[in-house]
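S.K.: I'd like to go over a predicted model; first the sequence, then the structure.
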Amino acid sequence: MNQRAKTYRKLHDIPEEWGTAVNVQAMVFGNMGNDCATGVAFTRNPSNGAKDFYGEFLVNAQGEDVVAGIRTPQELTIKARKSHGSDLPSLEEVMPSIFRELETVRHQLENHYRDMQDIEFTIQQGKLYMLQTRTGKRTAHAALQIAVDMANEGLISKSQALMRLKPDLIDQLLHPTLDPKAKKTVIAKGLPASPGAAAGKVVFSADEAVTRSENGDKVILVRIETSPDDIHGLHAAEGVLTTRGGMTSHAAVVARGMGRPCVAGAGEVKVNYSSASFEVGDVVVREGQLITIDGVTGQVMLGEVPTVPPQLSGAFGTIMSWADEFRSMQVRANAETPADARQAKEFGCEGIGLVRTEHMFFEGGRIVAMRQMILASDKTDRQAALDKLLAMQREDITELFQIMDGLPVTVRLLDPPLHEFIPHTEAEMGLVAKAAGVPLDRVRRRASELQEANPMLGHRGCRLAITYPEICEMQARAIFEAAAEVGRSAKKTPVAEVMVPLVSTLEELVQLKKVIEATAQQVQKEQGVNFTYRVGTMVELPRAALQAGRLAEQAEFFSFGTNDLTQTTYGLSRDDAGAFLPEYKAKGIVEQDPFVSLDQ
């Protein structure tokens, strides 16, 4: 297999042992004169899912001319021609009888396969030949709309509609779109080949896209036209802009399949590979400069344009309501900020399954108080810092309880090692010492004391709470005081779940559960309010998994921390395994990255 085939298999999780099919068929010619043509069509719009015959053709041409983007193709229908403002006649106008025959075939194929079809055809001397049909690639938005429409039309059932939507397609629906209120400097316009908006630094080659992406840059791949050999760059890029080609060009089809925004056929953009730049009139954009593309309008803009999150409505709302009819599993969200919690609630989450409390301590004045607690020389100083953190943590959790309105909220106690909160450069240590009001030597000494050879297996999680029970007590108090406050005013009583992280022995859970329950009783007595709470643990170590039966004697719920569980079961570092896991996949040792899949 060539590299193109290998990359395609990798992107679509196709095992090599499946082999490759080869079709053998008679040759027909669409380039024998003006009574000949060739084209590509979709039985429905692959970009938005509308029930429109959608495609392009070229008179006196072969199929490769259409998909390669060498010539700008013509539209199939009068409606599409007018919509795109094209002066070139459509197939419906040039060869009306052939168009009607193709329209009949369109319906036959879709009714037979009960799915949107991607078809290729050739017209040789006035006769229509169907070359192939296959299930058409489509954007996430189109997949959703087509599934809902076909179910409503009676072609498929509701359950079939649901099963056609892969989880990664639903994920694509959560991509942002351009903020309609934002200022835009539009420099060019092409065809809206794949919806969504993306901003990034301009690159002109697939290899450069991969290199910059691996270095943490977001990039937009700009090409005159793409070929199948660019697939690795398309995957690495946030979006793609081409100056040639139409809605069925290689760039458009692949971008739609990957969920990447794409603007195709932007003819006013003049690309110069040798100078690594492109021009639009008097505007010159060089490699590394930021641009934004909008795959819904086809616009190309200078700079980075702000985006807005998607909304739960229309076909998405319909399919999610159908999912509720069949599912037996509840879905909660990971969220620790009010913005995340609100969006999760809008998308129908049934609670928060993980609040990472450490994320709340990395902002502004909070990190100062956290560092004061870590640098404290005795329990009195540490308690003073914890009192500051208590107010901050209580405020955050109160807002989460209010947003969830009676749905359960699982709050994980402090998990990372303390050294993550202390900087390691001399300049940063000086700033910490000044902010905390302590000598620089104390910061240096404490940073040295907290240094660990293997911090992921060191003094973290429940081990911190065992060593410093006052930290556990502070966090439990913040949770329960928030529950009491919201419970007094809300119609629905908050449901607080306290999660103890990184437990490996029953005794760890027993001791910390005593601290948590004692704090709950104290808060209830002080506040004169009863609230519902549960204490559980996160199973993220092999020993905890093996001892789950004993842990269940004390834990009221389990959560599974698959990252740490994978690390400690495989003996892999998630931060370092990427250097050799591709080789393992290439040699057939593992089928998938263990951090993104579960063993069956």
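M.R.: Structure's in. What do you need?

S.K.: Only C-alpha atoms from now on, for both contacts and neighbour counts.
M.R.: OK.

S.K.: Run through the residues that contact residue 32.
M.R.: Residues in contact with residue 32 (Cα atoms under 8 Å, 6 or more residues apart in numbering) are 60, 61, 124, 125.

S.K.: Secondary structure element holding it?
M.R.: Here residue 32, judged by DSSP states H and E, is contained in no helix and no strand.

S.K.: Next one: it from residue 123, what distance?
M.R.: As judged by Cα to Cα, to the nearest Å, residue 32 and residue 123 stand 10 Å apart.

S.K.: Residue 13 in helix, strand or coil?
M.R.: Residue 13 falls in the coil class when you classify it by DSSP: H, G, I helix; E, B strand; the rest coil.

S.K.: Look up how far residue 560 lies from it.
M.R.: Distance of residue 13 to residue 560, given as Cα to Cα: 25 Å.

S.K.: now do residue 536
M.R.: Distance from residue 536 to residue 560, by Cα to Cα: 11 Å.

S.K.: can you pull out the helices in the stretch 301-450 of the chain?
M.R.: Secondary structure of the stretch 301-450 of the chain (DSSP state H, counting those that start in this stretch): helices located at 314-326, 338-346, 364-375, 379-404, 426-436, 440-450.

S.K.: dropping in the other structure now:
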Amino acid sequence: MTYRFQEGKKEWKDLLGGKGANLCEMTKLDLPVPSGFIVSTDACRDYLAQESKKLSPKLIEEIILQIKHLEALSAKSFGIGDNPLLVSVRSGAKFSMPGMMDTILNLGLNDQTVHALSAITGNVDFAFQCYCRLIQMFADVVYGVSAENFGVTPTGTKSEKEWQQTVQNYQKIYAANTGQSFPQNTMEQLIIAVEAVFTSWNNQRAKVYRRLHNISDALGTAVTIQQMVFGNYSADSATGVMFTRNPATGEKGVYGEFLLQAQGEDIVAGIRTPEPIRKLAGTMPYVYDELLKIATQLENHYQDMQDVEFTIEAGKLYMLQTRNGKRTPQAAVTIAYNLMKEGIISTETMINRIDEEMIEKLLHPTFTKEARQKKAIVQGLPASPGASVGQVAFTAESAKEMAMQGRPVILVRNETSPEDIEGMSVSEAIVTSRGGMTSHAAVVARGMGICCVVGCEALQVDESQGVAYFAEGQLKTGDVISVDGSSGRVYRGKLPLNEATTSAVLEKVLKICDSQSTLAVYGNAETPRDIKESVKKGAKGIGLARTEHMFFKANRLKMMRQLILADNPDKVNEALSYMKEEQKADFCQMYQILGELPCTIRLLDPPLHEFLPQEKKELREIAQDLAINSQEVLTKAQSLAEINPMLGLRG
């Protein structure tokens, strides 16, 4: 039921989850990975199947043995002694579900070990801040007590006495909201934490995410238990997220962000705006160089763009996660093509990595050049490309309500959280006032192909009052804004859009696909405009041009109705003569557009009642327009009506 990092491998994602399997793989690659072990998805499924929802005695015994092994490796002790072992407890399903399940950091601290950590590090502020974070996260994950109940996580310099008072206040808030004292037995902490992470597999946001991404509910999550390393330890400590290529555009080169003196959850939560990864080259050049080497090694090993999480503790780099990075459709096409050109993957692999949904989402609209000249009300970071127009909603609930009413929605938040997933999924775009390119909003929006702008620091959002303030005004619920996810600009009002165009890289990819394919795609169109668009999009001809659809323009429809309802040869001939000339003109354009490409034309053979309205009032209006007796029109329409055209006149 449990596996050490040295025992697993990347192919075991079903058993160890994506996070755990890749930690095992990085350990085998001899990368700097803190030691740990994984509680398997088998254990999760067993736990969820039990009515008692308790870990089995056998599994608890295994976990205790694994902790003893960690103590031996680290020369630290769990819950006692002068050199305490602290661990993180993280979820990790087979498929990446960013932010959907739960994590607890700094587990292993209690009223005694916090003093030991303070003494051995010589850093009172660091030790007690870690303890406060643990109490806060434990309450959130295990009991669903919002972090807001605790206020802002304390920082700065305090005396040990002041910190003890702060911890006591945290423990009082914990007890008041949970009805329990914060557990001092660290093994009890660990068992409860594992159970809570297993339970989080079935929380609402995780269920919604799985439904949106077609992930089975039966898979379960693994739990990774890993020795803590601390990005908040000292001035030369940091935490960061890095992609081996740009996840928005696909451009080659490392791309990401880091925060000095912070823990991993800070950068994802968007609480502080992080620094771009390139600045690490000036802050810690030796760490940056090592990170670049590891990035190249991981990308070559996995043969795909990687999304890595890392921590720097006192100037030493540690790798905490790697996975195939989520990316926009534009980036997916560019990355697959470039990896093929670089010889890392085959042509066949490149084609298999680009699916029809990516191609469809690539056809995002953009704002017209003239529209973009308008002054933006705020500007943030372009987290996910595209251009969208919609009405402002400040909560996920109001976004859902507006979407159900058929109104286009743009979700505006300080920052999004996993609980917002349903509101995010129905939004045309997402705008946040805080957070960076690897914040929750940015990662989820890119995965969904939703336009997104984050880190609009000039936008002050008051979600409770349903209003957002910017330098020259304010936005209220229902106000229309336009969001440019490619430039990071947000505009007031509705800007005009251009239709999407295919990129040069996509054109090259599609040509390669054509050279490999045994199947040709034809268009289904009958107007010159639609045929031109079909050819532009790569159709190899027109598989069906339906002539009945050529008569739905107002003047043509009138003459078609005259033909159907005619009571003498002159009116028949007049209608036929008119339609003949109209069709000849259309066919000439169709042939000119298609050139040598084939076109299959289906001659006019529709159920005739389809050209006539159903309502008596509209039939009388037609009679008046054609100067025909209205009763005759009603009688003729009734005689032409067919329930099943294949068994009527047409059949």
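M.R.: Arrived safely, thanks for sending. Model, not experiment: these values are computed from the prediction.

S.K.: and the closest residue to residue 434 of the first structure other than its chain neighbours, what does it touch?
M.R.: Closest residue to residue 434 of the first structure apart from its sequence neighbours, by Cα to Cα, 6 or more residues apart in numbering: residue 440 at 7.9 Å. For residue 440 of the first structure, the contacting residues are 429, 430, 433, 434, by Cα under 8 Å, 6+ apart.

S.K.: Surely the third one touches residue 439?
M.R.: Yes. With contacts counted by Cα atoms under 8 Å, residue 433 of the first structure reaches residue 439, the gap being 5.9 Å.

S.K.: quick one: common contacting residues for the two?
M.R.: Joint contacts of residue 433 of the first structure and residue 439 (Cα under 8 Å, 6+ apart) do not exist.

S.K.: Give me the more crowded residue out of the two.
M.R.: residue 433 (20 against 12; other Cα atoms under 10 Å).

S.K.: which non-adjacent residue is nearest that one?
M.R.: Nearest to residue 433 of the first structure is residue 440, by Cα to Cα, 6+ apart, at 5.2 Å.

S.K.: and what of residue 204 of the first structure?
M.R.: Nearest in space to residue 204 of the first structure, with sequence neighbours left out and distances taken as Cα to Cα, 6+ apart, is residue 222 at 5.1 Å.

S.K.: and if you look at residue 252 of the first structure?
M.R.: Leaving aside its sequence neighbours, residue 252 of the first structure sits nearest to residue 193 (Cα to Cα, 6+ apart; 5.2 Å).

S.K.: Neighbours of the one you found, how many?
M.R.: 32.

S.K.: so which helix or strand takes in it?
M.R.: strand 191-194.

S.K.: so the next helix or strand after that strand aligns onto which residues of the second structure?
M.R.: The first helix or strand that comes after strand 191-194 of the first structure along the chain, using DSSP H and E, is strand 197-203. Aligned by TM-score structural alignment, strand 197-203 of the first structure falls on residues 387-393 of the second structure.

S.K.: Tell me which residues are up against that stretch.
M.R.: Applying Cα under 8 Å, 6+ apart, the set of residues contacting stretch 387-393 of the second structure is 364-367, 399, 407-412, 428-429, 451, 466, 475-486, 494-495, 497.

S.K.: how much space between the most centrally placed residue in the first structure and residue 4 of the first structure?
M.R.: In the first structure, the C-alpha closest to the average C-alpha coordinate belongs to residue 171, at a distance of 5.6 Å (Cα atoms, centre = their mean). Note on residue 171 of the first structure: its distance to residue 4 of the first structure, by Cα to Cα, is 26 Å.

S.K.: likewise residue 173 of the first structure?
M.R.: Taken as Cα to Cα, the span from residue 173 of the first structure to residue 4 of the first structure is 27 Å.

S.K.: which one of those two has more residues nearby?
M.R.: Higher neighbour count among residue 173 of the first structure and residue 4: residue 173, with 19 against 15, using other Cα under 10 Å.

S.K.: Who are the contact partners of the more buried one?
M.R.: Applying Cα under 8 Å, 6+ apart, the residues near residue 173 of the first structure are 140, 141, 310.

S.K.: so residue 371 of the first structure touches residue 422, yeah?
M.R.: Yes. Counting by Cα under 8 Å, residue 371 of the first structure sits close enough to residue 422 to count as a contact (6.8 Å).

S.K.: Of the two, which one has the most company?
M.R.: Ranked by neighbour count (other Cα under 10 Å), residue 371 of the first structure and residue 422 place residue 371 first, with 24 against 21.

S.K.: How about the contacts made by the more buried one?
M.R.: 421, 422, 432, 436.

S.K.: quick one on the thing from earlier: and the match of strand 197-203 of the first structure, how far from the first structure on average?
M.R.: Following superposition, stretch 387-393 of the second structure is found to deviate from the first structure by 1.9 Å on average (mean Cα distance after the TM-score superposition for the first structure).
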